[in-house]
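**Q** A structural model of the following input is requested.
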Amino acid sequence: MPRSSNSPDWVRDRRRRIGDQIRAARLHANLTQEAVANMCQMERPGYNRIEQGHQSPTLDTLILIADAIGVPLAHLVR
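**A** Coordinates of the predicted model:
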């Protein structure tokens, strides 16, 4: 996983926007962070770091999150 501190500002900004889109989709689906994290077989603090834009998820993790929330992957990374 790339270290976020070495990423250019525009990448960190984009990662935060993706986290915002994940959070909005999760809330629209009326799911908690804990529920999504459990469905993705990950710890809630790690999931929270993704939503906050502090951690870069792998593509596999994004696919799992999209499936857990019930949205197309493209919806999360627009």
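
**Q** contacts, neighbours, all on C-alpha from now
**A** Fine.

**Q** you'd agree residue 23 is up against residue 51?
**A** Yes: here residue 23 reaches residue 51: they are 6.0 Å apart, a contact under CA atoms under 8 Å.

**Q** higher neighbour count, the two?
**A** Using other CA atoms under 10 Å as the criterion, residue 23 and residue 51 rank with residue 51 on top: 24 against 21.

**Q** For the comparison step, fold the sequence that follows:
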Amino acid sequence: MPRSAPPPDWVLVRRRAIGDQIRASRLRANLTQEAVAERAGMDRATYNRIEQGHSAALIDTLILIADAIGVPLADLVRQ
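**A** Next comes the predicted model:
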């Protein structure tokens, strides 16, 4: 099976911006990465990769993260 091409640079920039929004929302809620990951049902390392923009998250995962932080999903993806 051939490897798919990496996403374009603008997608990676946007992924990092979403991670920044997640981090800012988490900090405003005074939550640790561990607390959000536990509430969202994932391990902290996976959550960290999403927050850092190193890993692309499925929409279902973003919904779980938004719920764990207590913010609307739109707050995490709004530019």
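
**Q** Can you classify the residue nearest to residue 52 of the second structure when sequence neighbours are not counted by secondary structure?
**A** Ranked by CA to CA, 6 or more residues apart in numbering and with sequence neighbours excluded, the top spatial neighbour of residue 52 of the second structure is residue 19, at 5.5 Å. Three-state assignment for residue 19 of the second structure (DSSP: H, G, I helix; E, B strand; the rest coil): helix.

**Q** tally of neighbours for residue 53 of the first structure?
**A** Using other CA under 10 Å, residue 53 of the first structure has 20 other residues around it.

**Q** Contacts only, for it.
**A** For residue 53 of the first structure, the contact set (CA atoms under 8 Å, 6 or more residues apart in numbering) comprises 12, 15-19.

**Q** hang on, the earlier thing: tell me how many other residues surround the residue nearest to residue 52 of the second structure.
**A** Other residues near residue 19 of the second structure number 25, with proximity taken as other CA under 10 Å.

**Q** isn't it right up against residue 55?
**A** No: contact criterion CA under 8 Å: residue 19 of the second structure and residue 55 do not qualify, at 9.4 Å.

**Q** in the superposition, what's the average offset of the helix or strand hosting residue 10 of the first structure relative to the second structure?
**A** Assigning secondary structure by DSSP states H and E places residue 10 of the first structure in helix 9-28. Once fitted to the second structure, helix 9-28 of the first structure is off its aligned match by 0.1 Å on average (mean CA distance after the TM-score superposition for the first structure).
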